[in-house]
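Asks: have a look at this prediction, sequence included:
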Amino acid sequence: MSFTDNKGSEARLEKKRKGGFWLRKWDSIDVTIVFLFLGIHILAICAPFMFNWGAILVALVMEVITTLGVTIGYHRLLTHKSFKIPKWLEYIIVYCGVHSCEKDPIYWVSVHKYHHMYVETEKDPHTPKEGFWFSHMGWLFDNEYIAAKAGESRSGEYSNVPELKAQWFYRFLHSTWIWHVVSLAILLYILGGFSYLAWAMGMRVVAINHFTYFVNSVSHTWGERPWNTSDTSTNNRWVAILTYGEGWHNNHHTFPKSARHGLEWWQFDLTWEIIKFLETIGLATDIKLPTEADKERLKTSDSHVNVYEDSSASSGPTWSDYFPKTAPSARKLEFVQPKEGPSTRAPSLEFYSSSSLDDDNYGASK
């Protein structure tokens, strides 16, 4: 269902824009997310005042496990089908991702597929063209607006993930994910008291969430652009460290189906190392990686161009090309097309077409 063909979506979208962020009508999902978000942040603020080495250790271990549940399970496996693993292992890894408090797999994968399909256009769910705040977290609190942007006939339709909606496990998580999170919070409180709750739920979830949001905001704003893409995605090493490899975002937007995001030996990508380990013990198969020919075809003339910090290094766009001095209103989307240049040419459609998210014809398979 396309954005432009759906008159109902366009009407809802225009109504949302006119209402603004705060004055619009808030539905029950948006209100729930706001209160959940505030509650988790209040817990995180309390954590430093309840210093407890046991709680900190539990939080760190859970941070690694639940983050990998998102990066391995939600992202590289379910969204991009970068590799295959047995169904029982898939469900375990994805279930760990549920406890990152980034909602359920059906929602997460649907949003991310739309991001790649409509990257940095008005249909992109968290386009940076609506501002840093919106791309970082503002989009989370307007469920109806995000659905209308993507052209869904109603919020909660998720028409682009039929393969997940067909599986009972993912339907179950979609309707119950919040209760799994609440159950974990209760268990942590029973085991270690409020300090465990503050560190292993509050501080951990706040860290995971904002690190993930950095990929949408920071990694579309600051960093290096070694590849020819039509968007502003960048490789940001600090975001990559915090997200176990997800911050090599220009790499990812160039080769979205690649199981490896840190394509250079020095690019830290813990998620890829885990996938390699699973392959070594025979659990991961059909691993997709870009070929050397793919890399050569899409490489920029300067492999370390930063279009924002060193505009003289490239004939590509500058900051003002993307964000004009006369800013658009908070909800009306106005876009400036980047100038032609070596850092703005789009890859071939095999990487960016909607079908490329679902087919198996990508680069090299191990």
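Replies: Looks like it came in fine.
Asks: from here on, just use CA atoms for contacts and neighbour counts.
Replies: OK.
Asks: how about the secondary structure of the residue nearest to D269 when sequence neighbours are not counted?
Replies: Counting by CA to CA, 6 or more residues apart in numbering, G245 is the residue found nearest to D269 once chain neighbours are left out, at 3.8 Å. What DSSP: H, G, I helix; E, B strand; the rest coil gives for G245 is coil.
Asks: state the distance from G245 to I45.
Replies: Distance of G245 to I45, computed by CA to CA, to the nearest Å: 27 Å.
Asks: neighbour count: the two, which is higher?
Replies: G245 (27 against 16; other CA atoms under 10 Å).
Asks: just checking, that one touches F268?
Replies: Yes. Using CA atoms under 8 Å, G245 makes contact with F268 at a distance of 5.9 Å.
Asks: second one coming, line it up with the first:
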Amino acid sequence: MKKAPLIWTNVLLFSITTLIAAIGVPWYALTIGFGWFEIIATIICLGYCGMSITAGYHRLWAHKTYDAHPILQWIYAIGGAFALQNSALHWSADHRVHHRHVDDNDKDPYSAGRGFWYSHIGWMLRDYEDVEKPDYSNVRDLQKNPIVMWQHRNYLWLTIATNFGIPLLLGIISGNILGMLLLAGVLRLVLSHHFTFFINSLAHVWGSQPYTEKNSARDNGILAFVTYGEGYHNFHHIFEYDYRNGIKWYQFDPTKWFIKTASWVKLTGNLRVVPEERIEQAKLQMQLKRAQDNVRQKPNAEQLLQLLQHEYELLLARMQDYYHIKKQLLLQRKDKLVAQYQAVDFKHKYLEFKHHLQQQQQHWQRLVNAVA
């Protein structure tokens, strides 16, 4: 079978930068050495590229999970060119196709179903005519954004200016131009590329699926450390319009923290969040499905399946009651006309519902563990 033609620009770019990073950087480190200024500047540049992709390209433009001030958008646009991952318009068009047709080998531009290499980098090395190409019809909203379109029109010279200009400027400041070109120029670019590529590849094969098994995306806390919080990919693929990826306070998601912090100074706004009850219901459905799979081969399977279904429906009802009363409590707190005795009574009801839900959750967890 004839292979798709190579895209030589991409092949040469990835090959040359990888060789320099793998050979030139260690050689320079051993023979001459890098100072703290070069190392710190490279880490900052790497973070700038990564956050421009995750907070800008991904959560702002591809998914519209929040609004951003034009100043912040300009910063993202320049950082995205520095990251050298195509224009925000093209990147977002590809990514929206990926979400719409995830794991579809004929339509998903970087489908994990075609293997790790393909989803990681292979899809960019050959011109695969059998894969759906973005025609920008799915990013008409971004075509109305003057900053996105300015970056798209001027993408080539922006990538040259940032990828050579920023390391060169840093080299002049530090007095070590070659060292900065190697470290903040080449090594930073290679690491930035592969950290992002891990989301298309590694995040679809390594990790857990607490929310859905309808696609290959996984949650992986370790991967989140090198992808600025994007490692919670199973959550993202079912709740793509949430500005968060790591929803727990302890989950490493610096992109979420940055967006939230920026909202305090009015640089971001309209942060979209999936209701807590929808998230909990998705987790509960997955627990039910796995518990049902565990008991199907047992001798008393039919009885256990009925028990699981019954307990699931009880817990779901408790959950719905709890979140209903919680919403009412929040609305009541905003109503300054509510009498104090009513507020106390309502809070007592809320705590009672919460206690019943926790008891039911504990009972459910014991049942699920027993059939595992």
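Replies: Structure's in. What do you need? Only a predicted model underlies this, so the values are computations on that prediction, with no experimental measurement involved.
Asks: on that earlier part again, what distance do you get for the residue nearest to D269 of the first structure to N251 of the first structure?
Replies: In terms of CA to CA, G245 of the first structure sits 10 Å off from N251 of the first structure.
Asks: any common contacting residues for these two?
Replies: Residues touching both G245 of the first structure and N251 (CA atoms under 8 Å, 6 or more residues apart in numbering): H261, G262.
Asks: M50 of the first structure: neighbour count?
Replies: Residues near M50 of the first structure, counting by other CA under 10 Å, number 14.
Asks: anything in contact with each of G245 and F268 of the first structure?
Replies: G262.
Asks: buried residues in the top helix by length along the first structure, which are they?
Replies: Ranked by residue count, the top helix of the first structure under DSSP state H comes out as helix 168-192. Buried residues in helix 168-192 of the first structure, defined by neighbour count with 16 or more other CA atoms under 10 Å: Y170, R171, L173, H174, W177, I178, V181, L184, A185, L188, Y189.
Asks: pull the most distant pair out of those.
Replies: Taking CA to CA as the measure, the buried residues of helix 168-192 of the first structure span a maximum distance of 28.2 Å, between R171 and Y189.
Asks: pretty sure R244 of the second structure belongs to a helix, no?
Replies: No. Under three-state DSSP, R244 of the second structure falls outside any helix and is assigned coil.
Asks: that one -> the first structure?
Replies: Aligned counterpart of R244 of the second structure in the first structure: R260 (TM-score structural alignment).
Asks: count of residues packed around that match?
Replies: For R260 of the first structure, the count of nearby residues is 27 (other CA under 10 Å).
Asks: that one - nearest residue in space that isn't next to it in sequence?
Replies: Spatial nearest neighbour of R260 of the first structure, excluding adjacent residues (CA to CA, 6+ apart): W272 at 5.2 Å.
Asks: report the secondary structure state of that neighbour.
Replies: Taken by three-state DSSP, the conformation at W272 of the first structure corresponds to helix.
Asks: what are the ranges of the strands in the stretch 101-250 of the first structure?
Replies: With DSSP state E, counting those that start in this stretch applied, the stretch 101-250 of the first structure shows no strands anywhere along its length.
Asks: which residue packs closest to Q360 of the second structure, ignoring adjacent ones?
Replies: In space, Q360 of the second structure is closest to L315, 5.9 Å off (CA to CA, 6+ apart).
Asks: roughly how far does the one you found sit from Q292 of the second structure?
Replies: From L315 of the second structure to Q292 of the second structure the distance is 16 Å (CA to CA).
Asks: identify the residue nearest S100 of the first structure in space, chain neighbours excluded?
Replies: Using CA to CA, 6+ apart and skipping residues adjacent in sequence, the residue nearest S100 of the first structure is T66, 5.3 Å away.
Asks: tell me which element whatever residue of the second structure lines up with that neighbour is part of?
Replies: Aligning on TM-score structural alignment places T66 of the first structure opposite C49 in the second structure. Here C49 of the second structure, judged by DSSP states H and E, is contained in helix 36-51.
Asks: check which helices and strands the following helix or strand past that helix sits against.
Replies: Counting by DSSP H and E, the next helix or strand C-terminal to helix 36-51 of the second structure is strand 67-68. Where contact means 3 or more CA pairs under 8 Å, 6 or more residues apart in numbering; DSSP states H and E, strand 67-68 of the second structure is packed against strand 268-269.
Asks: what span of the second structure lines up against the host helix or strand of E350 of the first structure?
Replies: Secondary structure assigned from DSSP H and E places E350 of the first structure in helix 349-352. Mapping helix 349-352 of the first structure onto the second structure (TM-score structural alignment) gives no aligned residues.
Asks: from Y128 of the second structure, how far off is L158 of the second structure?
Replies: If you measure L158 of the second structure against Y128 of the second structure using CA to CA, the figure is 27 Å.
Asks: nearest residue to the equivalent of Y66 of the second structure over in the first structure other than its sequence neighbours?
Replies: Mapped onto the first structure by TM-score structural alignment, Y66 of the second structure lines up with F83. The shortest distance from F83 of the first structure to any non-neighbouring residue, by CA to CA, 6+ apart, is to I287 (4.3 Å).
Asks: that neighbour pairs with which position in the second structure?
Replies: Counting by TM-score structural alignment, I287 of the first structure corresponds to L271 in the second structure.
Asks: thinking again about what came up before, packing partners of the helix holding C49 of the second structure?
Replies: Looks like helix 36-51 of the second structure contacts helix 70-83, helix 155-174, helix 177-180, helix 188-200 (3+ CA pairs under 8 Å, 6+ apart).
Asks: what's the match for M180 of the second structure in the first structure?
Replies: Applying TM-score structural alignment, one finds that M180 of the second structure aligns to Y196 in the first structure.
Asks: pretty sure its match contacts L188?
Replies: Yes. Proximity of Y196 of the first structure to L188 meets the contact threshold set by CA under 8 Å, at 5.8 Å.
Asks: give me the mean deviation of whichever helix or strand T261 of the second structure is part of from the first structure.
Replies: Assigned by DSSP H and E, T261 of the second structure belongs to helix 254-264. Helix 254-264 of the second structure: mean distance to aligned residues in the first structure after superposition is 0.6 Å, counting by mean CA distance after the TM-score superposition for the first structure.
Asks: lovely, talk soon.
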